[in-house]
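In: predicted model and sequence follow; I will ask about them next.
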Amino acid sequence: MFLLAGDRFMHQFQGKTMEAEAIKRFMNSPFVFPNVWRGAAWFGGLFFIIIGMLFIMLITNEVQYRTHRQNIIDGWSRMNFIAAKASLLLFFVLTTTVMVFLTGLVCGFLYTPDLGSVSVFENFYYVGYYALMATMYLTVAFLIAILIRRTGLAVIVYFAYVFIIDNLLWLALTFRKGQAGYFLPLESSDSLIPNPFKPALLETRTVSDLSLIFTALCYGAAMVYLIIRYYKNADLKS
């Protein structure tokens, strides 16, 4: 999808006219180096919400079909069980991060007009921001899945939080250029990767990236603690 969007965008403003150049400059040309890393990370975030739904289904299906109980009966310790779930989460994060990296690299080489005049890996930190954002989304999905344990309801709650509750809270807390909304659990990582098509002049965030990273890590640590506490105290054989 990102490569297709890049093809459409670059061909639409392919002309050498002053208008075409002005539009590309105004929109930061998110398909060329070094802006391509931000563009690829932002596009990846759009589709990662679906990965969160898949992760919920994998977790809740274990409860529904009682495969989690069989693992415990077969001799797994609770920490083995937690490590298995954590490895699945990391697998999703790592594979999608690699996909974002490869997509950005290919798109940048395809559409950057003069590779000799740019730094290919400038702004590469956006790929790291994507990995943090992906981890936050999956951790939230994980927590919802173990608390609700019913696939349909858990997916509904997850989508309601991601698309409705989180956005409404953000709008309320950023009203009149307030900054509190950027410290919400998902927004703390989302805000690290602004919309690449949004001109910098319209950006209202004044909170530093470092503050958002610290906030996301704190939320993540708190949710991991709750997940571990749940698995240590829950009766997994029932």
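Out: Received, thanks. Residues are numbered from 1 along each chain as shown.

In: use CA for all of it now, contacts and neighbours both
Out: Fine.

In: give me the contacts around the one helix or strand A221 maps to.
Out: With elements taken from DSSP states H and E, the one containing A221 is helix 209-233. Applying CA atoms under 8 Å, 6 or more residues apart in numbering, the set of residues contacting helix 209-233 from outside is 78, 82, 132, 136, 139-140, 142-143, 146, 182-183, 185-186, 188-189, 191-192.

In: tell me the buried residues within those.
Out: Listed as buried from the contacts of helix 209-233 are 78, 132, 136, 139-140, 142-143, 146, 182-183, 185-186, 188-189, 191-192; burial here means 16 or more other CA atoms under 10 Å.

In: name the nearest of these relative to N61.
Out: For N61, the nearest member of the buried ones among the contacts of helix 209-233 is I146. The distance, counting by CA to CA, is 10.7 Å.

In: wait, what's in contact with that closest one?
Out: Residues in contact with I146, defined by CA under 8 Å, 6+ apart, are 59-60, 227.

In: adding neighbour count and distance to I50, write the residues you listed out as CSV.
Out: Formatted as CSV, the entries for the contacts of I146 read as follows, by neighbours: other CA atoms under 10 Å; distance: CA to CA, whole Å:
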residue, neighbour count, distance to I50
I59, 21, 15
T60, 24, 16
I227, 18, 21
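
In: A further structure is provided below for comparison with the first:
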Amino acid sequence: MLRLLTIEYHKLRHSKTSRVLIIGYFVLLSAIALLASFKFNLFGLEFRLADQGIFNFPYIWHFNSFIAAILKFFLAVVIVSMTANEYSNRTLKQNLIDGLSKKEFILSKFLTVVVFSALSTLFVFILNIILGLIFSDFNELSIIFSDLEFLIGFFFKLVGFFSFCLFLGILIKRSAFALGFLLFWWIFEWIIFIVLGILVTKDFAWKVWDLLPLGSMWNLLNEPFTRLEIAQTVASQLETDMVLNYGVEWYEIAIVSVWTFLFIYASLLLLKKRDL
């Protein structure tokens, strides 16, 4: 495994675009956290997002994981590019000539996906600890380390999403077209949801959505904004019920894990059948 990761590391190290996107991803994560801690003057009133409780333990695990997951598209470009470039730069064919099997090639890509996901999760964990210790009103250990399930959901969401990007890179071979297809597929899933909601029932549409690739990944981290105190206050004044299930369920992880396996296995089948 170390040998395979070393091969991928050298490929990424010599790609200026990949280096910029990877660094930009982590810098942007830090910048958003810093932006939330700054004070703004709105209509003569001082306002700071951090004062709204977004960095309170244990809520911070949910909020920052959700925001970080949105920024995953930076690394998605890296995954798609590094896969598509194997064809355009003919490094795939050279790797196979040098003795790397097709199974090892796919494994090296998947290991890279797992490493990216693990490093992102570790980065968010450290960032949350720092921000929480600075801004949180609750610093008891039992509270600090509760709700870590959102980090687990974040990790599996990234692995599943990057595995999909890996599959598209191998299927389409061109970075721009693969990313375009990713956007098309996201719209396609929403069309399925809307059509089923109209023709059948909304409940049935949600059940189908829960089983779709991107839909199931989205479900791993539900939106955290309605958990904010200000949102709950508005809801109570409007007499609206906003009691939702925000947790990460085991079956949601299982669905994403199945899709991850299917994407990696399909990538291997494509590579085996394709004439290089």
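Out: That came in fine, so what should we check first? Since the structure is predicted, the reported quantities are computational estimates derived from the model, not experimental observations.

In: sorry, back to before: and which of the contacts of I146 of the first structure is nearest S238 of the first structure?
Out: Lowest distance from S238 of the first structure to the contacts of I146 of the first structure (CA to CA) belongs to T60, with 14.2 Å.

In: secondary structure element for the closest one?
Out: Taking DSSP H and E as the criterion, the element that holds T60 of the first structure is helix 36-64.

In: where in the second structure does that helix align, residue-wise?
Out: Under TM-score structural alignment, the counterpart of helix 36-64 of the first structure in the second structure spans residues 60-88.

In: quick one: distance of that stretch to the chain centre.
Out: Its chain's average C-alpha position is 6 Å from that of stretch 60-88 of the second structure, according to CA atoms, centre = their mean, to the nearest Å.

In: could you identify the helix or strand that succeeds the longest helix seen in the first structure?
Out: Among the elements of the first structure assigned as helix by DSSP state H, the one spanning the most residues is helix 78-111. Remark: after helix 78-111 of the first structure, the chain's next helix or strand is helix 125-148, criterion DSSP H and E.

In: picking up where we left off before, average offset between the helix holding A221 of the first structure and the second structure?
Out: With mean CA distance after the TM-score superposition for the first structure, helix 209-233 of the first structure departs from the second structure by a mean of 1.8 Å once superposed.

In: what range in the second structure does that helix sit on?
Out: Mapped onto the second structure using TM-score structural alignment, helix 209-233 of the first structure covers residues 249-273.

In: next, the buried residues of that stretch.
Out: Within stretch 249-273 of the second structure, the residues that qualify as buried are 252-253, 255-257, 259-260, 262-264, 267-268, 271, counting by 16+ other CA under 10 Å.

In: now it: how far from the chain's centre is it?
Out: A distance of 16 Å separates the centroid of the chain from that of stretch 249-273 of the second structure, by CA atoms, centre = their mean.

In: and what of stretch 40-51 of the second structure?
Out: Counting by CA atoms, centre = their mean, stretch 40-51 of the second structure comes out at 30 Å from the chain centroid.

In: likewise for stretch 210-223 of the second structure?
Out: For stretch 210-223 of the second structure - counting by CA atoms, centre = their mean - the centre lies 11 Å from the chain centre.

In: for stretch 179-195 of the first structure, same thing?
Out: Here the centre of stretch 179-195 of the first structure is set off from its chain's centre by 11 Å, with CA atoms, centre = their mean.

In: just to confirm, what residue in the first structure is aligned with A36 of the second structure?
Out: The equivalent of A36 of the second structure in the first structure is G6 (alignment by TM-score structural alignment).

In: what does L151 of the second structure give?
Out: Using TM-score structural alignment, the equivalent of L151 of the second structure in the first structure is V127.

In: T139 of the first structure versus its match, what's the distance?
Out: Note on V127 of the first structure: its distance to T139 of the first structure, by CA to CA, to the nearest Å, is 18 Å.

In: repeat for V98 of the first structure
Out: Counting by CA to CA, the separation of V98 of the first structure from T139 of the first structure is 19 Å.

In: what do you get for S77 of the first structure?
Out: Using CA to CA, S77 of the first structure is found at 21 Å from T139 of the first structure.

In: for the spatially closest residue to I144 of the second structure that is not a sequence neighbour, what are its contacts?
Out: For I144 of the second structure, the nearest residue in space outside its immediate sequence neighbours is F57; the separation is 5.3 Å by CA to CA, 6 or more residues apart in numbering. For F57 of the second structure, the contact set (CA under 8 Å, 6+ apart) comprises 132, 136-139, 143-144.

In: nearest to Y9 of the second structure among those?
Out: Minimum distance to Y9 of the second structure across the contacts of F57 of the second structure is 32.8 Å, recorded for G132 (CA to CA).
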